[in-house]
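# just to be clear, the model below is a prediction. Sequence and coordinates:
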Amino acid sequence: MALLHRADLTPSKLELLNAWLPTRSWYTGPAEPDLAKVGAFRLDDPAGAVGVETMLVRAGDGPVLQVPLTYRDAPLAGAERWLIGTTEHSVLGTRWVYDAAGDPVYAAALATIILTGAGQAVEEFEVDGVRQARANELQATGSGRAGAAVPAVTGVLRVADTDPTLIATDSLNLTVIRVLTDDPAVPDGAPTLTATWPGSVTARLLACAG
């Protein structure tokens, strides 16, 4: 479950990404994009300390891009390379926003949803002390099975910041597709994460493990 806040962010997530995306080798859009949000979903951090969100964005009529993010209340030691920027949250204060490829909390959450066949986190707001679920038209689902063993991920060892992005952790390897296409290459038999959203004709591959 992801508890969200009705809050203002300065700068906004899209403003941060407008500046950051053109610095990525796998981005081929305009130098000054005006990104639109296609959809987003959350993953659970069991400790409840780190926000984990995957955003799907598009520049004009370009392809849909996958940008996983983590939100922290303090800098992540040794992760300066993955810092996208900071934003002021009107409820939580300063938040450090990271490209989640370099964050072990994201790697652990991604491995869990892929290998256990789970869905994304339920998103809730608290209004006058009452929790209210927020509907999400984007649905992300892992291909694994309920109750499957998930290797513990405690560190990210290497990241190939390409498309696809390859994340080597201390227990398994993960692949994250950045530019979403209709027919990405998937290793035979690899457990996957796919998603659908309004306007998508078929489920799109987001990530795989193995």
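Cool, the structure landed. Numbering: from 1, shown residues only.
# rest of the way, CA atoms for contacts and neighbours
Noted.
# go through this structure and flag its longest helix.
Longest helix in the chain, counting residues (DSSP state H): helix 104-116.
# and the following helix or strand past it, what's buried?
The first helix or strand that comes after helix 104-116 along the chain, using DSSP states H and E, is strand 123-127. Neighbour-count burial for strand 123-127, counted by 16 or more other C-alpha atoms under 10 Å, picks out E123, E124, F125.
# which one of those residues sits closest to T192?
E123 (22.2 Å; C-alpha to C-alpha).
# and the longest helix of the chain, what does it pack onto?
strand 35-43, strand 139-142, strand 165-169, strand 192-196, strand 204-209 (3 or more C-alpha pairs under 8 Å, 6 or more residues apart in numbering; DSSP states H and E).
# wait, which of these is closest to T70?
So among the helices and strands packed on helix 104-116, strand 35-43 is nearest, using C-alpha to C-alpha, at 9.9 Å.
# how far does the closest one sit from the chain's center?
Centre-to-centre, strand 35-43 and its host chain are 9 Å apart (C-alpha atoms, centre = their mean, to the nearest Å).
# repeat that for stretch 143-153.
With C-alpha atoms, centre = their mean, you get 18 Å for stretch 143-153.
# got the contact list for that stretch?
104-105, 107-108, 111-118, 169-172, 191-194 (C-alpha atoms under 8 Å, 6 or more residues apart in numbering).
# compute the first-to-last residue distance for it.
19 Å (C-alpha to C-alpha, to the nearest Å).
# before we go on, here's another structure to hold up against the first:
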Amino acid sequence: MALLHEATLSPRKDELIGPWMATRSWWDGESERAPVGSFRLDDPAGEVGMECFLFGSASGSTLFVPVTYRGAPLPDAETGLVGTMEHSVLGTRYVYDACVDPVFVATVLDTIRSGGRHADLLVRRADGTEVVREANATAEGEGVPSVPRHDPGLPVIAQDQSDRTTIASADVDLTVMRRLGEGPPGPALTGSFEGGTDLRLVIVSG
């Protein structure tokens, strides 16, 4: 269960992530773009927020952009910092490209291995009441017990390419499909939203 707070953000997520996307090698050059779905993954330790966006356009690719939210900087991950934003409840949040965040890598591998799914969303309102929010995108692991684990305390190395990002760790390599398409073979985290189903988002490639 991912606990969300009813809050104001400055800058907004789209204001922060949009300009950053345009600097990436996997950017397709389509400026008229907006989020078409998102889902959350749940950090068992409850420390790191993980939100995975699908950005669509009328004529370009659908882009997959996972980010993590942290209350303090992630050591040795400056190149993966998207930016910071002020959260009216939680204070300063450091927003990272999730591909450089070992907690994201560990969580995705656990989800693929166990056949888990996206986190349910619980919103805590300003008056303290809580309400369940339906996600507008879903994700599910294929359930492959042989998929290795990753220690969330160990760093990972991410490398952007023209349509994907590869992640290397001591135990396993992952391919994150930035422009959604076929991708390499291997156990995967698959996603669905109103514009597509069974999309291979993150693939265990080594």
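Structure received. These numbers were taken from a predicted model, which means no experiment stands behind them.
# same list, the helices and strands packed on helix 104-116 of the first structure, but as JSON lines with mean neighbour count and distance to L14 of the first structure please.
Shown next, in JSON lines, are these (neighbours: other C-alpha atoms under 10 Å; distance: least, C-alpha to C-alpha, whole Å):
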{"stretch": "strand 35-43", "mean neighbour count": "19", "distance to L14 of the first structure": "6"}
{"stretch": "strand 139-142", "mean neighbour count": "21", "distance to L14 of the first structure": "21"}
{"stretch": "strand 165-169", "mean neighbour count": "20", "distance to L14 of the first structure": "21"}
{"stretch": "strand 192-196", "mean neighbour count": "21", "distance to L14 of the first structure": "21"}
{"stretch": "strand 204-209", "mean neighbour count": "22", "distance to L14 of the first structure": "20"}
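# could you find the closest non-adjacent residue to the residue nearest the centre of the second structure?
When the second structure is reduced to its mean C-alpha position, the closest residue under C-alpha atoms, centre = their mean turns out to be P66, at 2.2 Å. Once flanking residues are discounted, P66 of the second structure sits nearest to C52: 3.9 Å by C-alpha to C-alpha, 6 or more residues apart in numbering.
# coming back round to it: in contact with the residue nearest to the centre of the second structure, which residues?
Counting by C-alpha under 8 Å, 6+ apart, P66 of the second structure has contacts M50, E51, C52, F53, D97, A98, C99.
# show me which pair in those residues is furthest apart.
F53 and C99 (13.1 Å).
# joint contacts of the two?
P66, V67.
# those two - which one has more neighbours?
C99 (26 against 19; other C-alpha atoms under 10 Å).
# mind checking what that one lines up with in the first structure?
Mapped onto the first structure by TM-score structural alignment, C99 of the second structure lines up with A101.
# just H118 of the second structure next, same as before
In the first structure, H118 of the second structure lands on Q120 (TM-score structural alignment).
# before we move on, what about L109 of the second structure?
Under TM-score structural alignment, L109 of the second structure pairs with A111 in the first structure.
# that match and G142 of the first structure, how far apart?
Counting by C-alpha to C-alpha, the gap from A111 of the first structure to G142 of the first structure is 9 Å.
# over to A133 of the first structure?
Counting by C-alpha to C-alpha - A133 of the first structure and G142 of the first structure are separated by 21 Å.
# next: Y27 of the first structure.
26 Å.
# what do you get for A101 of the first structure?
Counting by C-alpha to C-alpha - A101 of the first structure and G142 of the first structure are separated by 18 Å.
# A107 of the first structure now?
Distance from A107 of the first structure to G142 of the first structure, by C-alpha to C-alpha: 14 Å.
# what do you get for G51 of the first structure?
From G51 of the first structure to G142 of the first structure the distance is 19 Å (C-alpha to C-alpha).
# kindly report the same for M1 of the first structure.
In terms of C-alpha to C-alpha, M1 of the first structure sits 17 Å off from G142 of the first structure.
# repeat that for P30 of the first structure.
Taking C-alpha to C-alpha, one finds P30 of the first structure at 32 Å from G142 of the first structure.
# A149 of the first structure now?
Counting by C-alpha to C-alpha - A149 of the first structure and G142 of the first structure are separated by 14 Å.
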